[in-house]
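> Predicted coordinates and the sequence they were generated for:
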Amino acid sequence: MRQIFLDTETTGLSPESGDRIIEIGCVELVNRRLTGNNLHLYVNPQRRNTEDALKIHGLTDEFLATKPVFRAIVDELLDYVRGAEIIIHNAAFDVGFLNEELKRIGRPLFTDVVAQVTDSLLLARDMFPGKSNSLDALCKRFEVNNANRTLHGALLDAGLLAEVYIRMTRGQEALVIDTEEGVDGELAVPLIDLRSFEIVVIEADADEALAHAAWLADLDKASGGRTVWPRMAA
């Protein structure tokens, strides 16, 4: 399964008002493993940044003026994402900008080219309702190092999102798995005879048993006597 984690930076917040894409970052995973086949593009927006946007990404008008326009990079972008699952944090924002850029030059919509778009923000809100689910908040929650994120950058943010998504959806602690592949690319996982392990049972001493009983009594009191285990023990 080919997954692309995508992020964009823009001149502002509204593609309908003429704001444009200035940076695109893509990180590729195949079978949930980093491939290193990433894509990073800067784009000349042919208009000035808003002051608020410049504070976020730090890409100046002078720097962007030397970059190719969207029409010049569109084939490279579409060839790269074609047929893949695209994972974006707050997908409506990035897809809205991409679709405006594509419509402007008479090309098919972004969603017509890719297999599907998955919004990681919606996934995070389902998992953590009522909590902050920004990329920074998720990095902190899943212990993903984002110390280098002093400014937003499309490729950096796409990479952070890939790390967060893997931990959010599977609990895998790293994107690179040091495991040999078997037949047809399947992971060769060594079999372990669990009978060779001895289970060590450590019984609580008297003080620990008393402390546990006191804790259970406090919990029963706090619940108004509605706990089940005292009746089961009786």
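All right, it came through fine.

> only C-alpha atoms for contact and neighbour calcs from this point on.
Noted.

> ok, A233 - how many residues close by?
6 (other CA atoms under 10 Å).

> OK, contacts around the residue nearest to the spatial centre of the chain?
Nearest residue to the geometric centre of the chain (CA atoms, centre = their mean): L161, 2.8 Å. Taking CA atoms under 8 Å, 6 or more residues apart in numbering, we find L161 in contact with F5, H89, L135.

> Which residues does stretch 71-79 contact?
Contacts with stretch 71-79, where a contact means CA under 8 Å, 6+ apart, come from L39, L41, I105, V113.

> try it again with 7 Å
I105 (CA atoms under 7 Å, 6 or more residues apart in numbering).

> also this one, for the comparison:
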Amino acid sequence: MREVIFDTETTGLDPKTGDRMVEIGCVEMVGRVETGRSYHAYYNPERDMPAAAEAVHGLSRDFLSGKPLFKDTFSELLEFLGDAPLVAHNAGFDFGFLNSELERIGQEPISMDRMIDTVAIARKKHPGAKLSLDALCSRYGVDRSHRVKHGALLDAELLAQVYVELNGGRQIGLELAADAPASDADATTNTAIKTTNRASRPRREARPHAPSPEELARHTEFIAGIKDAAWAR
């Protein structure tokens, strides 16, 4: 199954009050394995960048002023997203900004039925624990040493690794069927090899399991020396 893990950076916390999406990063996974395909874009928000937001992601108004408007490149984003389920950390936040940008230019919002929230998954799996992306990276040993500031593509790449761990990790041995013989002829050959190996081993006599007379005598002597034995009452 194809899934897209994504993250956004914004000018603030609420698109309803005029905050805008300024960056999006997406990572493609198929069967919970990264394919190497990704999508990344910056957007000119056509407004100022609050200092608090810039401190989080490092994106200034001057830097973004030369980037395209969302309306000019949104079709590339939608093409990458396709109809895949969309995975995000605190997904309601990212969906809110993405859909706000789409509605702003008269496009249909993305259905919330496609949303997979890793915070909700982590809350069920680790109740009472810290649920930030940093905390989950630490819990699962995901290297985030190169994460100085928030960045949409980097955070999506980290989240992709965390998402796999939240769903059981990369289980070795689940693809044993892939190593099975490809045909009946191969199966016969493999069986013959195993039979030959068994036949070539030296035959060992069965080991005795009954106690010897000497062992029985020592046991009787040991039992007789136990004082106030429960079985003698």
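Yep, that arrived. These numbers come from a predicted model, not from an experiment.

> about what we covered before: in a strand, the residue nearest to the centre of structure 1, correct?
No - applying DSSP: H, G, I helix; E, B strand; the rest coil, one finds L161 of structure 1 to be helix, outside a strand.

> Quick one: map it onto structure 2.
With TM-score structural alignment defining the correspondence, L161 of structure 1 maps onto L159 in structure 2.

> separation between that match and I105 of structure 2?
Distance of L159 of structure 2 to I105 of structure 2, given as CA to CA, to the nearest Å: 29 Å.

> So which of the contacts of L161 of structure 1 sit within helices?
Among the contacts of L161 of structure 1, the members found in helices (DSSP state H) are L135.

> Reformat the contacts of L161 of structure 1 as TSV; add distance to V30 of structure 1 and neighbour count.
Formatted as TSV, the contacts of L161 of structure 1 follow (distance: CA to CA, whole Å; neighbours: other CA atoms under 10 Å):
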residue	distance to V30 of structure 1	neighbour count
F5	11	29
H89	19	24
L135	22	20
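
> Return the member of the contacts of L161 of structure 1 nearest to P68 of structure 1.
Comparing the contacts of L161 of structure 1 against P68 of structure 1 with CA to CA picks out F5 as the nearest, at 22.4 Å.

> ok, that closest one touching I88?
Yes - if you go by CA atoms under 7 Å, F5 of structure 1 and I88 touch, sitting 6.0 Å apart.

> Could you pull out the helices in structure 2 for me?
Taking DSSP H as the test, the helices found in structure 2 are 51-57, 61-65, 70-81, 91-104, 118-125, 133-140, 152-166, 184-200, 213-224.

> need the contact list for Y42 of structure 2.
V22, E23, I24, K67.

> go on, D94 of structure 1?
Neighbour list for D94 of structure 1: D7, T8 [criterion: CA under 7 Å, 6+ apart].

> so how far is I22 of structure 1 from it?
D94 of structure 1 sits 12 Å away from I22 of structure 1, going by CA to CA.
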